[in-house]
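Student: structure, please.
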Amino acid sequence: EFVREMVFAVSGGDGLTTILFMMFILLILGMFLDWVGVALLTMPIFVPIVTELGYSPIWFGVVFCMNMQVSFLSPPFGPAAFYLKTVTPKDITLGEIFRSLLPFIALQIVALALLIAFPQLALWWQ
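Tutor: Just a heads-up that it's a prediction; the model follows:
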């Protein structure tokens, strides 16, 4: 209840602003924690807020997964970059890998924005 009130207070209570605030929190947490940890920490708090705002929990799950994909590629940790570094030639630096991931991060952010702007994209089957 306390966290719910805090999220509404910080975001102004507007539905879209609240969702964007939650996405920002998920992105920051995802940069430092594994997605399972982020899900276990945030889903019990965020899903009731999302349903209270009138959004579909399935849509929020899809948006959550997209957000975790972005954070999986993003510095400072970006586990995907470290996995890729283990299979690349020795002359390719981690900095080059992170720079080459920027277009993919940008595309995923665009896809995330489209999913937030048009929830029907994730709920086409309903």
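
Student: going forward, measure contacts between C-alpha atoms and count neighbours the same way
Tutor: Fine.

Student: centre-most residue in this structure?
Tutor: The centroid of the chain falls nearest to Asn67 when counting by Cα atoms, centre = their mean (1.8 Å).

Student: next secondary structure element downstream of the helix or strand hosting Ala80?
Tutor: Secondary structure assignment for Ala80, by DSSP states H and E: helix 79-85. Beyond helix 79-85 in the direction of the C-terminus, DSSP H and E gives the next helix or strand as helix 94-117.

Student: hang on, the earlier thing: buried ones in the helix holding Ala80?
Tutor: When neighbours are counted by 16 or more other Cα atoms under 10 Å, the buried residues of helix 79-85 are found to be 79-81, 85.

Student: next one: that helix to chain centre, how far?
Tutor: Distance of helix 79-85 from its chain centroid, counting by Cα atoms, centre = their mean, to the nearest Å, is 18 Å.

Student: neighbours of Met31, how many?
Tutor: Per other Cα atoms under 10 Å, the neighbour tally for Met31 reads 21.

Student: what separation do you get for it and Asn67?
Tutor: Met31 sits 10 Å away from Asn67, going by Cα to Cα, to the nearest Å.

Student: one more: Ile58?
Tutor: With distances taken as Cα to Cα, Ile58 is found 14 Å from Asn67.

Student: structure for this one too, so we can compare:
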Amino acid sequence: MPLTLEVQFQTVLYSILSGILIGVLFDLYSMVRGIKVPKIIVIIEDILFWVLTAITVFTFLLYKNYAFLGPYVYVFMILTLIIYLKIISSKVRKIEMYIIEKVSWLFRITFKTLSYPLKIVYYNILGKK
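Tutor: Now for the predicted structure:
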């Protein structure tokens, strides 16, 4: 039974969104991945990243379009990923870096604020100033 036009449009839309999802995950991974790491560690990290990405995309497609994986789904995912990496990636990386900086700043301030009373108690017990 051929798919209706609406189902085909949704399948293409979700494959485009999957390509964007892969691009965002790749940007996050490239920011986290170490620079001076032994090659075997990099290979293992890459394999784990692509396995995680495949599971994430398959789950997304399973949830959205019952994992209908026709050839054009792969074509649109790859085309969208290439377009994303060439055009949008640099802008998204700046936004991701800004968010990471702000979240790390928030965690650092929260940790210092919560640990300050413990430091006071600790130094009062030991008698240090």
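
Student: TM-score for these two?
Tutor: A TM-score of 0.37 describes the superposed chains when it is computed by TM-score structural alignment, normalised by the length of structure 1; 63 aligned residues with a Cα RMSD of 3.0 Å.

Student: with distance to Val62 of structure 1 as new columns, can the buried residues of helix 79-85 of structure 1 be given to me in JSON lines?
Tutor: Compiled in JSON lines, the buried residues of helix 79-85 of structure 1 are given as follows (distance: Cα to Cα, whole Å):
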{"residue": "Pro79", "distance to Val62 of structure 1": "21"}
{"residue": "Ala80", "distance to Val62 of structure 1": "20"}
{"residue": "Ala81", "distance to Val62 of structure 1": "23"}
{"residue": "Lys85", "distance to Val62 of structure 1": "28"}
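
Student: which of the residues you listed lies closest to Arg99 of structure 1?
Tutor: The nearest member of the buried residues of helix 79-85 of structure 1 to Arg99 of structure 1, counting by Cα to Cα, is Ala81 at 10.0 Å.

Student: quick check, the residue nearest to the centre of structure 1 in contact with Ile25.
Tutor: No - with contact taken as Cα atoms under 8 Å, Asn67 of structure 1 and Ile25 are classed as non-touching, separated by 10.1 Å.

Student: burial count for Ser18 of structure 2?
Tutor: Residues within reach of Ser18 of structure 2, counting by other Cα under 10 Å, total 25.

Student: what comes up buried for stretch 47-54 of structure 2?
Tutor: Within stretch 47-54 of structure 2, the residues that count as buried by 16+ other Cα under 10 Å are Thr53.

Student: Val36 of structure 1: which element?
Tutor: In this structure, Val36 of structure 1 sits in helix 35-52 according to DSSP H and E.

Student: so how far is that helix off the chain centroid?
Tutor: Centroid separation between helix 35-52 of structure 1 and its chain, computed with Cα atoms, centre = their mean, is 12 Å.

Student: on that earlier part again, now do the contacts for the residue nearest to the centre of structure 1.
Tutor: Asn67 of structure 1 makes contact with 23, 26-27, 112, according to Cα atoms under 8 Å, 6 or more residues apart in numbering.

Student: now with 10 Å, please.
Tutor: When contacts are counted by Cα atoms under 10 Å, 6 or more residues apart in numbering, Asn67 of structure 1 is found next to 23-24, 26-28, 30, 35, 61, 108-109, 111-112.

Student: coming back round to it: which helices and strands sit right next to the helix holding Val36 of structure 1?
Tutor: Contacts of helix 35-52 of structure 1 with other secondary structure elements, assessed using 3 or more Cα pairs under 10 Å, 6 or more residues apart in numbering; DSSP states H and E, are made with helix 2-11, helix 15-32, helix 57-73.

Student: and that helix, what's buried?
Tutor: Using 16+ other Cα under 10 Å as the burial criterion, the residues of helix 35-52 of structure 1 that qualify are 35, 38-39, 43, 46-47, 49-50.

Student: ok, now stretch 107-118 of structure 2?
Tutor: Neighbour counts using 16+ other Cα under 10 Å place no residue of stretch 107-118 of structure 2 among the buried ones.
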